[in-house]
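> for reference, the sequence and a predicted model appear below.
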Amino acid sequence: MNLFARADTQLFYWFFNITKRRNCAPVRWVSKTGDGHLYLLLGIVLWAFEPDRGSLFLYTALLAYAMELPVYLVLKKYVKRLRPCDLLLNLKAHISPSDKFSLPSGHTAAAFLMASLVAEFYPGFTLLVYAWASVIGLSRVLLGVHYPGDILAGAGLGLTISALSLHVLA
């Protein structure tokens, strides 16, 4: 585990140094698209304009987020991995994190969950939504609030919960 933590920290520094002395407004904006409001809006729009497939999409997404959130919270409390901005010396994050612990990345979990659902229901958007989810994950590292390993764990969580919800409802 020590080797993983060292590699994760080195990779974090490599990414974070890209934004260390730069204007991070575009990175913050990308990260904000993963806050959750966009997911609800997308579900409602699809439900309103495409009642059959949109309704199933919305219900599947609601089930998925209802399953993802408790798992995410339990993992955060159980693992208790401190954020890089709280643990590493001389490092100031570009944003204030929403909580104390970093593993898994909730923004990344939610983004990959949504990307997976969109890809399942609307395959023509697969490349776009997975690229968007990946950029959200990367933004969290560039902003200094997550390690790359947190992003991988978040992506895995989102994909797993999405698959479970699709199995149950779709």
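It's in.

> every contact and neighbour count from this point should use C-alpha atoms.
Will do.

> just checking, what packs against the lengthiest helix in the chain?
Criterion DSSP state H: the longest helix present in the chain is helix 51-79. Judged by 3 or more CA pairs under 8 Å, 6 or more residues apart in numbering; DSSP states H and E, the packing partners of helix 51-79 are helix 37-49, helix 106-121, helix 148-169.

> any buried residues in that helix, and which?
54-65, 68-69, 72, 75-76 (16 or more other CA atoms under 10 Å).

> and the comparison structure, right after this:
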Amino acid sequence: MGAKKRVKTFDKKLLHWFNDTIKNKFLDKFMYYITNLGGGWFTTGFMMSLFIFGKNKMRLIGLEGLASLTLSQIFVQILKRSLERERPFNRFDSVNRFNIVLKDYSFPSGHTTASFSIATVMALNFPYIAIPVLLIALLVGTSRMYLGVHYPTDVLAGIAVGVFSSLIVHFQLIDYLKRLMIFMKLA
């Protein structure tokens, strides 16, 4: 069996486990709500609130989060439009759809990317909350498979893009963000 076929088999089996095998009424509601923590409104709103209402370090963390989100979502859109992977609920009739209709592509998961982007920023700045924030981000990624809108490899790629973007911003661009805040007289 070739590598591509093994990945497809892995994707299909793990997707089925998350989307069907563990399906129950509690998770149906829980996953539907937890997935919103990776959505654009929540992630952008959370970082904007830190930037607007925070003082000094919190304001910088808000700006760092916004920069990380922006960079990560640029990567997501380039990959989605380049690879054009159909979503699982469009490919398999057996996938539980949860009345979700999305018209964009599947790879990588934007919600997972955003949640890991923010979780990584928070973990880098506040190491004592690293485990809880990364677990919440992992729940967002899991919810995307549970809801049948992403394959496991979409979620894994979202984790990688989110973490990578945050590391770039935190270790390579933070000095520029600090200078921007001084220039804007926000520091």
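Thanks, I have the structure now. What you see is a predicted model, and the numbers here were worked out from it, not measured in a lab.

> TM-score of the superposed pair?
Once superposed, the chains reach a TM-score of 0.90 (TM-score structural alignment, normalised by the length of the first structure), with 170 aligned residues with a CA RMSD of 1.9 Å.

> closest one to Ile136 of the first structure among the helices and strands packed on helix 51-79 of the first structure?
helix 106-121 (6.4 Å; CA to CA).

> ok, average deviation of the helix or strand just after that closest one from the second structure?
Next in sequence after helix 106-121 of the first structure, counting helices and strands by DSSP states H and E, comes helix 126-142. When the second structure is superposed, helix 126-142 of the first structure averages 0.4 Å from its matched positions, counting by mean CA distance after the TM-score superposition for the first structure.

> where does helix 126-142 of the first structure end up in the second structure?
Mapped onto the second structure using TM-score structural alignment, helix 126-142 of the first structure covers residues 130-146.

> mind checking which of the helices and strands packed on helix 51-79 of the first structure is nearest Arg81 of the first structure?
Closest to Arg81 of the first structure of those, according to CA to CA: helix 148-169, at 9.2 Å.

> who does that closest one touch, helix- and strand-wise?
Using 3+ CA pairs under 8 Å, 6+ apart, helix 148-169 of the first structure sits against helix 2-19, helix 51-79, helix 106-121, helix 126-142.

> about what we covered before: please work out which of the helices and strands packed on helix 51-79 of the first structure is packed deepest.
helix 106-121 (a mean of 25; mean count of other CA atoms under 10 Å).

> so what touches that helix?
For helix 106-121 of the first structure, the external contacting residues (CA atoms under 8 Å, 6 or more residues apart in numbering) are 31, 34-36, 39, 53, 57, 60-61, 64-65, 68, 72, 125-126, 129-130, 132-134, 136-137, 140, 151, 153-163, 166.

> again, but for stretch 83-98 of the first structure
By CA under 8 Å, 6+ apart, the surrounding residues in contact with stretch 83-98 of the first structure are Cys24, Arg28, Lys100, Phe101, Ser102, Leu143, Gly144, Val145, His146, Tyr147.

> which ones among the residues you listed lie within strands?
Assignment to strands by DSSP state E places none of those there.

> which of those are buried, as a PyMOL select command?
With 16+ other CA under 10 Å as the burial test, the buried ones among those are selected in PyMOL as follows:
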select buried, resi 24+28+101+102+143+144+145+146+147
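
> and which of the contacts of stretch 83-98 of the first structure is nearest to Phe49 of the first structure?
Of all the contacts of stretch 83-98 of the first structure, Phe49 of the first structure sits closest to Arg28, with 30.5 Å by CA to CA.

> what about that closest one, distance to Val118 of the first structure?
23 Å (CA to CA, to the nearest Å).

> equivalent analysis for Leu75 of the first structure, please.
25 Å.

> for Val74 of the first structure, same thing?
Taken as CA to CA, the span from Val74 of the first structure to Val118 of the first structure is 26 Å.

> the first structure: which residue goes with Gly62 of the second structure?
By TM-score structural alignment, Gly62 of the second structure lines up with Leu58.

> which residues does the nearest residue to its match once chain neighbours are set aside contact?
In this structure, Leu58 of the first structure finds its nearest non-sequential neighbour in Gly43, 4.9 Å apart by CA to CA, 6 or more residues apart in numbering. Residues in contact with Gly43 of the first structure (CA under 8 Å, 6+ apart) are Gly54, Phe57, Leu58, Ala61.

> try it again at 10 Å.
Counting by CA atoms under 10 Å, 6 or more residues apart in numbering, Gly43 of the first structure touches Gly54, Ser55, Leu56, Phe57, Leu58, Tyr59, Thr60, Ala61, Leu62, Met114, Val118.
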